[in-house]
Structure formats: structure tokens, C-alpha cells
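1. After the sequence you'll find the predicted model.
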Amino acid sequence: MSEEFCTPPADADLAAARDGDDAAFTRLVAPLRRELHAHCYRMLGSTHDADDALQEALVRAWRGLSGFEGRSSLRGWLYTVATRTCLDAVARRGRRALPVDLGPAADRAVLDAAPLTEVAWLGPYPDAGLPLGPAGPAARYEQREAVELAFVAAVQHLSGNQRAALLLFDVLGFSADEIAAMMDTSTTSVNSALARARRTLTAKLPQVSQQRTLRTLGDLRVRGIASSFATALERGDADALVALLTEDVTWSMPPLAQWYAGRAAVMDFAVAVPLTRCPSWRHRLTTANGQPAVAFYLGEAPDAPHRAWSLTVLTLRRDAVAGLVSFLGAEHAVRAGLPELLP
């Protein structure tokens, strides 16, 4: 039996990739692209930035493949390259924000607000295909839990090294020694960064994750809440909408800076703008950031074409809506695999 026949496919692809076979390299990294992209999103808070970082990381990996000596797994080496690429991006661009990070909530509806384009906004994450459960036995967070809006927003308040330490250790299950090698630092520094990162997240994250809430409610009830919210908005039914909201509900709409806190302020905005000033709504249910989401489409009349307007991510508490983040822009619906236009 020939040596070539006995060589495992991954080893054969690795050898071929080192010899310049880009198709072999593509086969090597294909099983890891999804999780590497999610890692870049967690680091950077933007699918666009994650796209760029992953592309740059894979170019670096392709050019530096001869330096991969096999002392660690290929997965670990690719995470090293991706993490360092993201750290470079963090150093260049800083952190991304949601409206709640910029100032106090508005008491009354702000009409005709202009987008705040100079802010680097946090964006939603299309989670189709993202695995359930933790990435490994040592991970403290589930993979979908670690793309929830509250989690990703909290991570943005960490320094680059703290983000990397927390995500590599608590989300992906790498050891402190492995992370020290990845980041070219000491284990003591990794543990220090990890401790500081955990303190920040403890202060900013809710006690109950969305994944735990969604499991408690069950898929049918979660979909029912999302559908009821979307239908109430579509029909202009203020009574049905207010019945779905917690007393302390919040609603924000990046790239608009204004946001609303409390049922009264949220309903003041809802009645003043989407329920009355917008001619016709349609919707499609979806998910984003491991949470229920609704893509809203706006038309000039009920029988006119409707164009994607926003992707609204719902945060639930018990069986009510406690948070709404409407990411304005057709690109968010398209990124979630939905059409840009409903005829």
C-alpha cells in the first residue's frame, strides 16, 4: 500500500498547501471558517469588520503556512492568526457602540432624527449555522450565548487583550498557557487580563442569558411573542404592542443616537412614528445574535412593493419583550438571508 494512499486527507492537504496549492488550503480552512468568523465578530462587534478580519487572517495564514510546525493543532494556529489580526483592528478602530452607550434616554419621541454617521455602531450577527452548546468542555459560555447582543456589547468595553483572553478562554476553551503562546505574553498576564474582563462582564451582563430564557419559554412561545410584536406593529395596534412590553423596556435604533427607556417613552415613540407615520409594514421572522428577530419592510401602500427597512432583535424576559434594538438598513435583512424587496 503506497504512502500517499495511507496519508490522511487533512495531512495531504496541509502538505499540498505548503507547496502552494490554494485549493488544498481552502479545503483545510473550510470546516473552521464559520467559527473563526464568529470569533472575529465577538472581538470586533461588526459582521463587516469580521469579514475583513477573517479575510486578512486567512491571507496571513496562507502566506505564513510554512511557519506552522504542527506543535499545536491547525485550529489553534488559525485562531492565533485570527486573534492577532483582530487585535490589530481593535488598535486601529477602537470599540463599537449602541445608542445606550452614548447618553441618557429620550423622554419623548424624537421626530426626523438624522443618523449619527461618525459613530462606529455595533451590528447584528446572522446566526444561522452557529452551533448550539459550548465549543469545548472548558468553555464557560455557549457559542450562541457569546453572540447575544448584551454579551457582544459588554465585550466592546474591554481592551483588546482582555477581549482576546476572555473569548479564547471562556468561549473557546483554550488554556491560559495556550493563550499566552497565541498572544506572545506570559500566563500571568493572561490570567490578569481574564480576571479584569470577567469583572467587567459581571457588572454589565444580565443575570439570566437569552439562551436560558429561550429554552425556558420553548421555540413555539418565543416565535409567538416575536410574531405578536411584528403583527401589532404591522397593524398599528398600540394596545397589542404595549401588552407585550415589560415596564422597563428599552428601544434603540442605530444609527440613530436616540433611544427610549420605559414603557411610556417607548410607546410614545411607537405611536408617534412607526404606528402612525409609516404607511405600510410587512415583516419576516428570523433570528440574529442567538435571539428572536424581525425583519421589517416598509412600503408606500399595502399593495405596493415593500423594501427592507430594519432588522429588530428582541430581548425577552420571562414571556415579555424587555429590549428592542432595530438596526436600520436593508443590508441587515439581506445579510440574514432575507430578500431586500417584498413585491
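-> Received, thanks.

2. Going by C-alpha atoms from here, please, whenever you check contacts or count neighbours.
-> Noted.

3. quick one: contacts for the closest residue in space to residue 79 that isn't next to it in sequence?
-> With Cα to Cα, 6 or more residues apart in numbering as the criterion, residue 79 has its nearest non-adjacent residue at 7.0 Å, and that residue is residue 36. Contact analysis of residue 36 by Cα atoms under 8 Å, 6 or more residues apart in numbering lists 54, 79, 82.

4. So which of those are in helices?
-> By the criterion of DSSP state H, membership of these in helices covers 54, 79, 82.

5. Thought residue 106 was touching residue 260, still the case?
-> Yes - using Cα atoms under 8 Å, residue 260 is in contact with residue 106, at 5.4 Å.

6. more crowded one of those two?
-> residue 260 (27 against 15; other Cα atoms under 10 Å).

7. and that one, that one's in a strand?
-> Yes - assessed by DSSP: H, G, I helix; E, B strand; the rest coil, residue 260 belongs to a strand.

8. wait, isn't residue 174 in contact with residue 165?
-> No - at 9.2 Å, residue 174 does not count as touching residue 165 under the criterion of Cα under 8 Å.

9. second one coming, line it up with the first:
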Amino acid sequence: MTSVALGPTDQLDPRLLEHRRELTGYCYRMLGSVFDAEDAVQETMVRAWRGLADFEGRSAVRSWLYRIATNVCLDQLNGRQRRALPMDLAGSPYPPVEASLAGRRPAAAWIEPVLDRQVLPEDGDPADQAVARESVRLAFVAALQHLPPKQRAVLILREVLRWKAEEVAGLLETTVASVNSALQRARATLADVGGRPAPRTLDDDDRALLARYLDAFERYDIDAFVQLLHDDATQHMPPFEMWLRGRDDLATWMLGPGAGCRGSRLIQTSANGTPAFAQYRPAEGGGHVPWGLHVLEIEDGRIVHISSFLNLDCELFAALGLPTALD
């Protein structure tokens, strides 16, 4: 990556670069967008690089970077509408027909996915890693968007990153009492919007389920595909407002308006702390082009939800570091 302001990032002080991934994770939780998170981290690095000579070790570099990143995120969030997922906006599912695609919103309206490798630690305490995975789940990131920006920062710093109240108060230049009060209000809001997904890890049965998902989708065997779903499984497809519910409607969609996905290839990955597949649809001149990222939720041996983030603007896969074409 290269920045006009900084030049090649490998010329930055290593003390700054070693925190890039965790800062990206923090900014992603705050902003709900991989694009905005990358911009915020880049701006954080610019400000830190410019101020490093005057920093003089007044506090730990990590704490100093989080202070800068928090201010950058708060500036970005000033006056913005919250991002959401389609199921948060429409109370009832749509019919599985082409006309359901009529409602479309700009990218800035939606929560965006992020690959685990962009935001989660590669090693560390297993318990901390589990918390980190749950804290980038789509439901949790969407719930965070209901919080005022400073409450959002407090909750992430205290409950995800495990900062002490005194440390958060210092970062936000406020009192411990104010931090504790903000945390209580944030917890109450999250409880109301149901933003705490149950923690779980993949087992051998789940991995077998994912292998069958890939096989059925690539063969476009819809009968086999829907057998992997819960009866009331749901799917949404940002940037469209529509969402679907139930095996029958998902099958009808895939054999109707979604039939252009026949012949696709999938690449398995992990996004938002859960299994995911990058989908490439057949191109007219041969090969396959990026179409969407399927982020899956699994419960009781079946898939309960598919978030299909479509690559209609041709930017999502590039931002996620996924191949932009397959031969």
C-alpha cells in the first residue's frame, strides 16, 4: 500500500505498522465499513507519522494510536446516518421475484463485510481470539451502529479490547464516572437490539456442511443446496433492500432471478468471524468474475442465514484483497 502523504508504508516507523491490523479492526467496528476503516487507519498513520517526533514516549505508542484513531472515527461519524443490514430495515421478507430488486441503496447505507485476516489477531490467548471473532460478527457490528459514536468507542474499548475504565477516560478526556455511565447505556441498547450473537466454534460436522455447500452451489444442485438450510433460513443481498426467508423462496430465487449464478466457482474464506465463500460468476468471454461474498451463519448443523454482499461496483473484492478474476 502507498500513501501520497506517507510514501510506501514500509518506510513508516515499525512501531506504527505493527498496530495496523488491530487498528483496522477497531475502526471497522466503529464505522461498519472496510473502506472507511482503511481510510481511517491511513489517516491515523498520517497523523502519527507527523507527530512522532514530538511524541517523546509520553504514553505507550499503542494507546497514542488508539487516541488518534478514535478521534478520526468520531470525525468520520459526525452527522452520518447509521449503516444497517437489509433485514434491519424491512420487517417482512420480499417475494422471490425480479421486481424485488427495485429497491437499492448506496454503499454508504450498508454494513460491509471484512475478512478475518484483515482485522483479527493471528495468535494470542484463545479466549481473547474468541471475543475478537464475536465482536466482528455482522449482527454485532450492525448493533453497534445504534450507539452514539462515543458510547460505541467506550463499549469497544472496554468490552472488546478490555481496556480499564481509567484508560478509556484518559483516551476520551473524560471521567471514569462518565465512561461507566456510557458503558451501561451502551449495554442496555445492545440488549434491546439483540446484538450479542452466541459464541461458537466450527466442528467437524460444520466443516463437512461447508464442503457440501461449496459442492452443491458449484454444481448448482438447488435440491441439494436447500437441504443444507434451516426451514426458515434467510438471505439478504446488499446493496438491494430485499431479503428472503425460507427454503422454498431461496430455491425459487436461485432458479429464477438468480439463475445467472449457475456455473459459478467458490473460494472458501472467513469473514466477520464466520465461514464465507467468495463467488465468481461465469464471464461472457470465458473465465469467472467476482460477484459476491457469502457470509454464513450456522446453527444446529444447518445454515440459518446467508449475507450475500454483491460486488456490483467492482470494488468490494479489491478492498478485501480477494482475486479480482479467475481463469
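-> That came in fine, so what should we check first? Because the structure is a prediction, the values reported are computed rather than measured.

10. on that earlier part again, residue 174 and residue 165 of the first structure: which is more packed in?
-> Legend: neighbour count by other Cα under 10 Å for residue 174 of the first structure and residue 165, higher for residue 165 (29 against 20).

11. What lines up with that one in the second structure?
-> Mapped onto the second structure by TM-score structural alignment, residue 165 of the first structure lines up with residue 154.

12. Residue 28 of the first structure now?
-> Checking TM-score structural alignment: residue 28 of the first structure goes with residue 15.

13. can you tell me which residues contact that match?
-> Applying Cα under 8 Å, 6+ apart, we find residue 15 of the second structure in contact with residue 61.

14. so it, which of the three states?
-> Going by three-state DSSP: residue 15 of the second structure is helix.

15. Relative to residue 41 of the second structure, how far out is it?
-> As judged by Cα to Cα, to the nearest Å, residue 15 of the second structure and residue 41 of the second structure stand 14 Å apart.

16. before we move on, the earlier item: what about the residue nearest to residue 79 of the first structure, helix or strand, and which?
-> helix 33-44 (DSSP states H and E).

17. how distant is that helix from the center of its chain?
-> Distance of helix 33-44 of the first structure from its chain centroid, counting by Cα atoms, centre = their mean, to the nearest Å, is 9 Å.

18. Mean per-residue distance, it versus the second structure.
-> Its aligned residues in the second structure lie a mean 0.7 Å from helix 33-44 of the first structure after superposition (mean Cα distance after the TM-score superposition for the first structure).

19. what number of residues lie near residue 89 of the first structure?
-> 19.

20. quick one, what contacts it?
-> When contacts are counted by Cα under 8 Å, 6+ apart, residue 89 of the first structure touches 44, 53.

21. And it, what's its match in the second structure?
-> Match for residue 89 of the first structure (TM-score structural alignment): residue 76.

22. tell me the SS of that match?
-> Strictly by three-state DSSP, residue 76 of the second structure counts as helix.

23. tell me, what residue is most central in the second structure?
-> residue 113 (3.3 Å; Cα atoms, centre = their mean).

24. Which residue in the first structure aligns with that residue?
-> In the first structure, residue 113 of the second structure lands on residue 124 (TM-score structural alignment).

25. Who are the contact partners of its match?
-> So residue 124 of the first structure contacts 46-47, 149, 288-289, 313, 327, 332 (Cα under 8 Å, 6+ apart).

26. Quick check: the gap between it and residue 258 of the first structure.
-> On the measure of Cα to Cα, residue 124 of the first structure and residue 258 of the first structure end up 18 Å apart.

27. Over to residue 194 of the first structure?
-> Distance from residue 194 of the first structure to residue 258 of the first structure, by Cα to Cα: 33 Å.

28. One more: residue 143 of the first structure?
-> 31 Å.

29. and what of residue 63 of the first structure?
-> 45 Å.

30. Pick out whichever of these two has more residues nearby.
-> Neighbours were counted for residue 63 of the first structure and for residue 258 using other Cα under 10 Å; residue 258 has more, 23 against 12.
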